[in-house]
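Asker: Sequence plus predicted model, see below.
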Amino acid sequence: MTDTDTQTPKTGYACIAGYLRTLDSSPGVYRMLDAESRVLYVGKARNLKARVGSYSRPSPQHSRRITQMIRETSAMMFLTTRTETEALLLEQNLIKQLKPRYNVLLRDDKSFPNILVTTAHDYPQIKKHRGAKKEKGDYYGPFAGAGAVNRTLNQLQRVFLLRNCSDQDFETRTRPCLQYQIKRCSAPCVGHISAEDYGRSVQDAQSFLQGRTKGIQQKLASEMNAASADMEFERAAALRDRIKALTQVQSTQGINPQTVEEADVMALHIDGGQACVQVFFIRAGQNWGNHDYYPRVSGEEDPSEVMEAFVGQLYSDREPPRALILSHGLDNGDLMAQALSERLGRKVEILVPQRGEKAELVQGALRNARESLARKMSETATQAKLLRGVGEAFDLPQTPKRIEVYDNSHIQGAHAVGAMVVVGPDGFEKNQYRKFNIRGDQLTPGDDFGMMKEVLTRRFQRLLKEDPERTTGTWPDLLLIDGGAGQVSAVREIMEDLGVGDIAMVGVAKGIDRDAGKEEFHRTGKTVMALRHNDPVLYFIQRMRDEVHRFAIGTHRAKRSKAISATPLDEVAGVGAGRKRALLAHFGSAKAVARANVSDLQAVEGISQNMAQKIYDFFHASG
């Protein structure tokens, strides 16, 4: 790859035309930048010179969006690549990384959960897994969300009675847990089932997850009939319950396709300048749920442009299925299929069906996309009205586009955390939430003022460093904090010391009798105010306050739980989670590990002589 970045004082068409003499017909990626070097647009081209040339002069083919983008362009950057496929992949990665204003942008970028059947244990565990597939085992997915995974896991446990406990819990069990009592586990931890029988159940569960359900039901029915004939009525009843649970799993999955084994079905609907893409996940011939996305669009793009950008960004860091079944074709469908095939290491088909079952699947996804976008637009209109109401209630100069709400959580100063939630035109923006582990060693336990000072100082020092010009939309228009006049005065002083005292701030106090609905609102230099008890804006503020409180409490509990489960072994270099589990399972406690000699430590699986010596030295260094 080569990188060219030539500066020119011109803007618009003249600026772009100035680059043509330095370009050739190589494939590559180009970036358009404004006068402040912010990336406006990222695009790819089979022929860079031809593509850039199309922007160097006015054209009736240019939409208002493209014309405005050209007008703002003050500089360009270029990366040449060996192939157009490489350019396509690079383009999508840069779009996700830089989030240019004029590109179609996939805003929801969370990972999807899988079901993991572990293979590193004699009695495999079945559990939900999200993230990198580092743990040894067989992965099944993706599922559309945690709800779809949890429902499937629940039913699988009822049918196949597989354990979901950790290896550490398994090793230390002396009697069956509640899962056994409610018939969700066969209790292999205490020997209620042999390794061979448990292994067969694991194989059946994996067969189900691979779509081979008919054979499993026939096998269970045969076993039930045999048990009944042998007058083993209790076993026959248990098998009957498992067959019933398996039938229920299949019914809750909805309509399962007959001719599609593995695919993502995607349908796009655009209305009123907004877009929704509905994705159905088909794996092993089963419907594993659906998820709706709302990519950022201007409303002027062709559906093929939106769909191509969505597909490229969705699979930039995910493994694609064998087939994509789409409602709209892509501008570069063959190129996208080639790029995804190279990434997967096997052929990926991109289909736009016109008839048959695949077309019916697309129509079902399209119906869901229309309904989801209608709900979203309704919610957005309501949200916009509430934000306007907040601006009017607190006499803000303009309607806030970003509200940040802060709270602290601790128990007598211990495990203290700060929390920030963000509210904008699309409601609660959970990917913008932030937690702050309180670091102040000099703080008095329970000093809420001190904790809030630390949180806000860290928050705004970072903003001042990353975006001093306030151009990225990450600066708040309004701060909501929990507290009355004293808290507001203290926070205002902090903000002015940081040089950001112009940001509006409101303190929300509990009010008379500390009842919801009687909140008082404190602002610097203004009298205390209240909102009428049935005002929608008051309910909106209560929801924001409750959400930040929920987030703060959850963060605090997680920190406290981690501290409770911490042991001195966490500080031993080279002792990770696996060795820690092995040591605790062998000795029973960290205190017993500390008392062990080198030969005893070396007897633990995974602990070498050098590691045993290192652990021994750690606990006996002061002796």
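Answerer: Nice, I can see it. Numbers count the residues shown, from 1 in each chain.
Asker: C-alpha only now, for contacts and for neighbours.
Answerer: Fine.
Asker: Helix, strand or coil: sort out residue 404 for me.
Answerer: Remark: residue 404 carries the secondary structure label strand [criterion: DSSP: H, G, I helix; E, B strand; the rest coil].
Asker: actually residue 61, sorry about that
Answerer: Per three-state DSSP, residue 61 ends up coil.
Asker: Give me the distance between it and residue 271.
Answerer: Residue 61 sits at a distance of 22 Å from residue 271 (criterion: C-alpha to C-alpha, to the nearest Å).
Asker: take a look at this one as well, against the first:
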Amino acid sequence: MDGDAVRERAGELPREPGVYQFEDGGTVVYVGKAVDLRDRVRSYGEPRSRRIRRMVDRADRIDYSITDTETQALLLEANLIKRSQPRYNVRLKDDKSYPLVQLTGHEFPRIEITRDPDPAARARSDGGTRTRGGSRTGPTTSGPRVFGPFTNKTRVETVVKALRETYGVRGCSDHKFADRERPCLDYDIGLCTAPCTGEIDGESYVADVESVVRFFEGETGVLADPLRREMERAAADRSFERAANLRDRLDAVEGFHGGAGEAVASEADERSVDVLGVALEGESATVARLHSESGQLVERDRHAVTIPEGEPDPGGDGRAEARATDTRAGAVLSAFVTQFYAERDLPDALLFSDRPDDGEVLDWLDREGVAARVPGAGREATLVDLALKNARRGASQPDALAALRDALDLDAVPRRIEGFDVSHAQGRAAVGSDVTFADGSPEKANYRRKKLDDRNDDYANMYDLVRWRAGRAAGADVGDARDDRPDPDLLLIDGGGGQLGAARDALADAGWDVPAVALAKDEEVVVTPDGTFDWPDDADHLHVLQRVRDEAHRFAVRYHQTVRDDVSTELDNVPGVGPETRKRLLRRFGSVDGVRSASVAELQAVEGVGEKTAETIETRL
């Protein structure tokens, strides 16, 4: 786009807060936030740096989303950066995002907390969306509606539960909702009015849903008033525990839209403090975090951050170079704070090595009651120096992942690696595992597992497993929920050339472009599409792959054992053999055939199996 095209598009944008996206052929290349969308986008008509000029020249479309507040724009920007990984934004290698609340577009809408809303809720049929206060997804109010994002997940969960208890909006899946003959447990405990079985008519249910919408649009009394009446009734009935619970819920509700502001903590009240130091190295950075509780350091970690290509050239002048470095450090810290704390509690105070360059981030921290400062001297300055030393050590130490990139001739350092393995017993109880490592460490929250069709074919099983992951990531499989984890930099297949070939076929069929290699167990040989590598046993980059492979294998075997023990067997029909005894028998003898061939004495050696039960097992099997 040239300057005239940008200014023309800006003239079509509203003068409201929100988020804008520059896109190139449908790919998001930059995400930004604005207090006034029209003015902010218009400024790109005359880019102030080479990097921004390249971004604008590359873009062919500008999209936008409207929000009610600057804070909502700040959080939505962080979510979109994590989801799209645009190349011209500072990006934390992290997959956390801020929660949203969605009312689905069903005839009887469902309420849910999500980090990946229905794509229809993000459709831009009128050129933009609203993420709260009307949740506009088009020129009409039909279809799914999304509210948020929000900073405090616990408070969101409390409010959603209170809304369900008050208005009975369903939270069940479509599968659970369909073809029911009687209401489920949610109806019995007062969380749902059971539209699935006609316990409430459609018109009344829609009216209740609209009350929920009114609350998210800012009408706090829609929920606060009935909660207050219920609390007063509980107190009058001397049900003090319930009254206290309702009081806490009411506090959460009244503070949800900012009605109950949080006081800024004084230094004496700062029990939880995070210290952030940043070290820059080319197009990457390392942020080290020290976490202190009640004055004691309890946690240290480092995080890799990608800096957009082509930052402004300082021009060779030493002072200018120092100023540019300061600016880049401030930009990294601004992006890090909003992205890192997406699903983590904010501390009472944040100490920075450099001042974040985004005033809106500092305003947001102030509204959240977080003290933010750059210490000049004293113990706090010492802590910042320690964080900087940790960051520099992380940025300069020999990197096994960089060595892995060089050894495999990859385009980028494989900071995110997913490992795959399958496990079964002669084709029975077949399962697959998908584990995730980030910067060489396991991310167990991002582990996935899948039951596979029972068959004694490792290649077909590996194809199905990788095809399942790739299809959900690439959006090729409509029947499955989209996998919103970041794309890995490398896939590691447990096996040899056959398993790798099956995995690559699955990637090609799904249209998911991710490099993949395999690691065979016996000889520890790395198999790639171009050949094999027999690296030294003490090679750090080989150890990285071995850790991922071994964890994928462990996770698959563990799941296989669970599935194997849970399958229905002939033992279910043996009197005196319950689920626990059946599991013990299968673990001891490996299979029903093993149990069948065991003697009465061997059966009695299993906990819970007496002489009579052992004889019954022998007779029945």
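Answerer: Received, thanks. Computed from a predicted model, the values in this text were never measured in an experiment.
Asker: TM-score for this pair?
Answerer: With the length set by TM-score structural alignment, normalised by the length of the second structure, the two chains reach a TM-score of 0.52; 388 aligned residues with a C-alpha RMSD of 4.7 Å.
Asker: Could you pull out the buried residues of stretch 317-336 of the first structure?
Answerer: For stretch 317-336 of the first structure, a neighbour-count test (16 or more other C-alpha atoms under 10 Å) marks 320-331, 336 as buried.
Asker: cool, and stretch 425-437 of the second structure?
Answerer: 425, 427, 428, 429, 430, 431, 432, 433, 434, 435, 436, 437.
Asker: Check stretch 486-498 of the first structure too.
Answerer: Judged by neighbour count (16+ other C-alpha under 10 Å), stretch 486-498 of the first structure contains these buried residues: 487, 488, 491, 492, 494, 495.
Asker: In strands, which of the buried residues of stretch 425-437 of the second structure appear?
Answerer: When DSSP state E defines the strands, the subset of these inside them is 425, 428, 429, 430, 431, 432, 433, 434, 435, 436, 437.
Asker: buried stuff in stretch 17-33 of the second structure?
Answerer: Neighbour counts over stretch 17-33 of the second structure (16+ other C-alpha under 10 Å) mark 17-24, 27-33 as buried.
Asker: Stretch 527-537 of the second structure too?
Answerer: Of the residues in stretch 527-537 of the second structure, 527, 528 count as buried by neighbour count, 16+ other C-alpha under 10 Å.
Asker: circling back to that earlier point, closest one of the buried residues of stretch 425-437 of the second structure to residue 68 of the second structure?
Answerer: Within those, distances to residue 68 of the second structure taken as C-alpha to C-alpha reach their minimum at residue 436, with 36.2 Å.
Asker: can you map out the helices along the stretch 1-150 of the first structure?
Answerer: Ranges of helices within the stretch 1-150 of the first structure are 12-17, 48-54, 64-72, 84-98, 146-160, based on DSSP state H, counting those that start in this stretch.
Asker: For the first one, give me the average deviation versus the second structure.
Answerer: Comparison of helix 12-17 of the first structure with the second structure after fitting gives an average deviation of 2.4 Å (mean C-alpha distance after the TM-score superposition for the first structure).
Asker: Pull the residues that contact that helix.
Answerer: 8-9, 52-53, 55-58, 70-76 (C-alpha atoms under 8 Å, 6 or more residues apart in numbering).
Asker: Just the buried residues of those.
Answerer: Listed as buried from those are 52, 53, 55, 56, 70, 72, 73, 74, 75, 76; burial here means 16+ other C-alpha under 10 Å.
Asker: Residue 278 of the second structure: neighbouring residues, count only.
Answerer: Around residue 278 of the second structure sit 30 other residues, with neighbours defined as other C-alpha atoms under 10 Å.
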